[in-house]
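Structure, please.
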Amino acid sequence: MPDIAIVGAGVSGLHLALRLQQAGVSTTVYAERAPEEVAAGRPLSLPVRFGHTVRRERELGVAHWDQPENHTLGVRLVAPGDPDIHFLGRLDEPASGVDLRLYLPRLTADYLERGGRLEVLAPDAAEIDRVSGDHDLVVVASGRAARTGLFPRDPERSPYAGPQRILTAGLLHGIAPVEPGHIHFQVSEAGEIFSTRILTADGPVHGMVVEALPGGPLEQLASYDHLGDPAGFAKTLLGLVGEYAPQLRERVTDSEFGIVRPGDVIQGGLTPTVRRGWTTLPSGRPALALGDAWVLNDPLTGQGANLGSRCAFELAGLIVAGGPFDTAFAERASELLWRIAEPVVAWSNLNIGPPPEHLGGIFVAATGDQRVADAFVTNFNHPADMWEAVRSPEATGAWLERVTAAA
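So this is what the prediction gives:
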């Protein structure tokens, strides 16, 4: 059996390590920070893991949060206009939102309890090259490592040169839960606001993500000093929610609304990027990219952790099938993984570009037909099917015909 180095202890790195561990493959995870540092640190992101990812967690024996009270059962989309768009679509499988500061240390503990090895490593090119000599293959699943230039940007697969949204995300008290539990997704001329239940070490709270169009009124949140003036930040956020997401505002108790812990806010913009899927290290050994080291999508479609998990399972299967783990293997694996990632990237990029008329047509149809609402929302769990449904006006028309003709 081979010996694999996995640089990065996020969702994709840990899912790969746990999957290989199940197959008896020797692995070492090289993490940027120790698990206790992750648990005590700032929030990393606010992912929702859709049903297929939760199912993979069951296969890995790490579905620690798979209880009804932690389930997200649908997506409510609201977009005022003429006509008004408003529908609640149901997922085909429950999703789940768990703070990564709770999720990642627990999965790391599972990996270590089963005999895995963990080392803390600065994920720069020199260190990655150094550890590569001790393993048959290096897989880099650290977003920080990508920023070192180890995996160059792939211009043919990266249409954007800068952020298309300016992001502010936070963990908040004072938003009433809903039944059935669902993601509230508000679309406006200023950008998008979505909110859902997130389980944290302090219990369930609400995660809110504001995706501001650059130069618009929502962008001010991304530069607000939330540490120096948390009350002012909460007041400004609440005012903007009232203006641009009034239905979500109705669920807020003003006296309780605020940031859960100091620093529980993420601010900034990211440029959607696909990097080269593999590289040759200075030593001449190949290294594969996975997760944020390879594909960075805008979080608008909620696919980051889900794509990372899916590709981790696929890559684990390729590794278990055997080497040699040379440049030919790296090139072949990279292209196979791109077949999975390509529709996710295309769908994500479609959503952050100019609003396509045929996508609006789906929203109008879903407002008046529960079958369409359910089929559209279910496709968050089936991103390749989602892309087939929205890739062109003709594809959307055919998809709507199929959905509405079904019993």
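
Please make it C-alpha for all contacts and neighbour counts, starting now.
Fine.

The longest strand that the chain contains packs against which elements?
In terms of residue count, the longest strand belonging to the chain (DSSP state E) is strand 85-97. Other elements packing on strand 85-97 under the criterion 3 or more Cα pairs under 8 Å, 6 or more residues apart in numbering; DSSP states H and E are strand 48-49, helix 51-60, strand 71-79, strand 191-200, helix 357-368, helix 370-378.

Let me know the helix or strand that Leu248 is in.
When secondary structure is defined using DSSP states H and E, the element that contains Leu248 is helix 246-249.

List the buried residues in that helix.
Using 16 or more other Cα atoms under 10 Å as the test for burial, helix 246-249 gives Leu248, Arg249.

same check, this time on stretch 6-22
For stretch 6-22, burial by neighbour count (16+ other Cα under 10 Å) applies to 6-21.

ok, these vs Asn70, which is closest?
Each of the buried residues of stretch 6-22 was checked against Asn70 using Cα to Cα; the closest is Val11, at 18.5 Å.

thinking the closest one is in contact with Leu307, fair?
No - using Cα atoms under 8 Å, Val11 and Leu307 do not qualify as a contacting pair, with a distance of 9.7 Å.

sorry, back to before: what's the helix or strand just after the helix holding Leu248 packed up against?
On the C-terminal side of helix 246-249, the nearest following helix or strand under DSSP H and E is strand 258-259. Using 3+ Cα pairs under 8 Å, 6+ apart as the contact definition, the elements that strand 258-259 packs against are strand 166-173, helix 230-244.

Show me what strand 258-259 is in contact with.
Applying Cα atoms under 8 Å, 6 or more residues apart in numbering, the set of residues contacting strand 258-259 from outside is Gly170, Leu171, Leu172, His173, Gly174, Pro230, Ala231, Ala234, Val265.

Here is the second sequence; please produce its structure so I can put it next to the first one:
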Amino acid sequence: MRKILVVGAGQSGLQIALGLQSQGYEVTLMSNRTADEIRTGRVMSTQCMFHTALQHERDLQLNFWESQAPKIEGLGVSVAAPGSWAEGPAARAIDWLGRLDGYAQSIDQRVKMAGWMETFAQRGGQLVIHGAAVGDLDYFSRTYDLVLVAAGKGELVQMFARDPERSPYSEPQRALAVSYVHGLGPRPEHPDTEGVRCNLVPGVGELFVMPCLTTSGRADILFWEGIPGGPLDVFNGVKDPAEHLSLTLELMERYVPWEYARATKVELTDAGGTLAGRYAPTVRNPIGRLPGGGLVLGVADVVVANDPITGQGSNSASKCAAAYLSSIVERGDKPFDEEWMRATFDRYWATAQHVTKWTNAMLAPPPEHILNLIGAAGELQPVADRFANGFNDPADFENFFYDPEKTQAYLVEVSGAGAA
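Predicted structure coming up:
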């Protein structure tokens, strides 16, 4: 029986640990917090997961909360008319809703990670509550067949060198501020459709609104992404959750009043329901070398950390876990050597590269052909639907998004089909 150590109990680490456990591997999971500490702690992310990522969980029968969580059937885009907020609340220039082929869901990681961790322990997995340092891994690498590092923050990440060719940004491109709330009203245009709402405020930032399941039941997430140094970059140093929510709503009233109109009665889900921070999107070398010569393999956002503007973090973590799981099982009893580690990462990068390219493109001011595409989606439902489903399969953006000629050809084709 092969012995594998997974360091980090997030989406990817737990999914791999539970998946390997179900295949008969001897798995040790290291977490710096207990399940109870996670459940009662602060929110960790916004985690909207689309069909493919959810299916990886279903394949492992880990979709424990699927029947309770809101089923997100649409993804909407609204764009504020540039400069319209100078004299008062902003006005909308674009507003549409694309339909998802398979529904999405957002389950608070405090609920999911705590539940999965308890399941891992109940099924006989060895759970070690300990914050791992490089020295610990040096020791463990000699006693395990494979060490996977799935803890995306702290000193362990420093073992994985930044890949400058795949990391165009060296500084954070957005200041992030999250609030989990109860009491948000429906969008009047589509009162019966649960949807993620992407509100773009040119030159200022973005507000994402998404239904979720949290520790206290159904809720919604209000998530600002502000351009650093701009009017949304005001959450740094705000420690009081009530002040954090108050700032969130003030900014909504000015820049996205159509969303503010349904948020006048919201309250935080709990004292841990806010989060703020920023980080530079970075792709890293997937193999870490330990002082004693051992090798460890980086997982998910340890090696590919994208800005959350495209909502891909948990999706990528699930896809990474699925790819790594297959590679480990297919390896049989052969050694998990450096060549295997690189091939395993490359298998994940085949999908992750599309996420990174798309996310980095969305962080930059949009070129004219992208504005035309987003505008056309308001008139042509197939365009709105295709854009929405790109969140599930970002590889499709290669076919109609980046290249102005491909975009134009696609719009002509859809318009022609509509006319016919």
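
Quantify their similarity with the TM-score.
For this chain pair, the superposition-based TM-score is 0.93 by TM-score structural alignment, normalised by the length of the first structure; 402 aligned residues with a Cα RMSD of 2.0 Å.

biggest helix in the first structure by residues?
With DSSP state H applied, the helix covering the greatest number of residues in the first structure is identified as helix 327-352.

mean deviation (superposed) between it and the second structure, please.
Relative to the matching residues in the second structure, helix 327-352 of the first structure has an average distance of 1.2 Å after the fit, by mean Cα distance after the TM-score superposition for the first structure.

which residue numbers in the second structure go with that helix?
Mapped onto the second structure using TM-score structural alignment, helix 327-352 of the first structure spans residues 338-363.

what comes up buried for that stretch?
Under the neighbour-count criterion of 16+ other Cα under 10 Å, stretch 338-363 of the second structure has 340-341, 344-345, 347-349, 351-360, 363 buried.

do stretch 138-147 of the second structure as well
Buried positions in stretch 138-147 of the second structure, judged by neighbour count with 16+ other Cα under 10 Å: Asp138, Phe140, Ser141, Tyr144, Asp145, Leu146, Val147.

Can you find the partner of the fourth one in the first structure?
When the first structure is aligned by TM-score structural alignment, Tyr144 of the second structure is paired with His135.

Quick one: residues contacting its match.
Residues counted as contacts of His135 of the first structure (Cα under 8 Å, 6+ apart) are Pro2, Asp3, Ile4, Ala5.

Spatially central residue (nearest the centroid) of the second structure, please.
Centrality entry for the second structure: nearest residue to the mean C-alpha point is Gly313, 2.3 Å, by Cα atoms, centre = their mean.

wait, isn't it in contact with Val304?
No - contact criterion Cα under 8 Å: Gly313 of the second structure and Val304 do not qualify, at 9.3 Å.

With mean neighbour count and distance to Leu218 of the first structure as extra columns, can I get the helices and strands packed on strand 85-97 of the first structure in JSON lines?
Listed next are these as JSON lines, based on neighbours: other Cα atoms under 10 Å; distance: least, Cα to Cα, whole Å:
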{"stretch": "strand 48-49", "mean neighbour count": "24", "distance to Leu218 of the first structure": "23"}
{"stretch": "helix 51-60", "mean neighbour count": "18", "distance to Leu218 of the first structure": "31"}
{"stretch": "strand 71-79", "mean neighbour count": "22", "distance to Leu218 of the first structure": "16"}
{"stretch": "strand 191-200", "mean neighbour count": "23", "distance to Leu218 of the first structure": "7"}
{"stretch": "helix 357-368", "mean neighbour count": "17", "distance to Leu218 of the first structure": "22"}
{"stretch": "helix 370-378", "mean neighbour count": "22", "distance to Leu218 of the first structure": "26"}
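
would you list these in TSV and tack on distance to Glu314 of the first structure?
TSV is the format used below for these (distance: least, Cα to Cα, whole Å):
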stretch	distance to Glu314 of the first structure
strand 48-49	17
helix 51-60	11
strand 71-79	26
strand 191-200	28
helix 357-368	30
helix 370-378	22
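
Of all these, which one comes closest to Leu288 of the first structure?
Shortest separation from Leu288 of the first structure across these is recorded for helix 51-60, at 21.7 Å, computed as Cα to Cα.

Where does the helix holding Leu248 of the first structure end up in the second structure?
Under TM-score structural alignment, helix 246-249 of the first structure corresponds to residues 257-260 of the second structure.

And that stretch against the first structure, how far off on average?
Mean for stretch 257-260 of the second structure is 1.1 Å (mean Cα distance after the TM-score superposition for the first structure).

any idea which element Phe235 of the second structure lies in?
Using DSSP H and E, Phe235 of the second structure falls outside every helix and strand.

which ones are touching it?
So Phe235 of the second structure contacts Ala177, His244, Leu247, Ala276 (Cα under 8 Å, 6+ apart).

most surrounded residue in the residues you listed?
When these are compared by neighbour count (other Cα atoms under 10 Å), Ala177 ends up highest, at 25 neighbours.

Could you find the counterpart of it in the first structure?
Residue correspondence, TM-score structural alignment: Ala177 of the second structure in this structure matches Thr168 in the first structure.

Can you state the residues of the second structure onto which the longest strand of the first structure aligns?
The alignment of strand 85-97 of the first structure onto the second structure (TM-score structural alignment) spans residues 94-106.

what about the matching stretch, how far off from the first structure?
Overall, stretch 94-106 of the second structure averages 0.7 Å from its counterpart (mean Cα distance after the TM-score superposition for the first structure).

What lies in contact with that stretch?
Under the criterion Cα under 8 Å, 6+ apart, external residues in contact with stretch 94-106 of the second structure comprise 46-51, 54, 66, 69-81, 210-213, 374-375, 377-378, 381-389.

how about that stretch: buried residues?
Ile94, Asp95, Trp96, Leu97, Gly98, Arg99, Leu100, Tyr103, Ala104, Gln105, Ser106.

Now do it: distance to the chain's middle.
Relative to its chain's centre, stretch 94-106 of the second structure lies at 16 Å (Cα atoms, centre = their mean, to the nearest Å).

Looking for the alignment partner of the residue nearest to the centre of the second structure in the first structure.
Taking TM-score structural alignment, Gly313 of the second structure has Gly304 as its aligned residue in the first structure.

Report the spatially closest residue to its match, excluding sequence-adjacent ones.
Take Gly304 of the first structure and drop its neighbours on the chain: the residue closest to it by Cα to Cα, 6 or more residues apart in numbering is Asn297, 6.5 Å away.

What is the burial count for that neighbour?
Each residue near Asn297 of the first structure was counted by other Cα under 10 Å, and the total is 23.

what does Gly416 of the second structure give?
When neighbours are defined as other Cα under 10 Å, Gly416 of the second structure has 10 of them.
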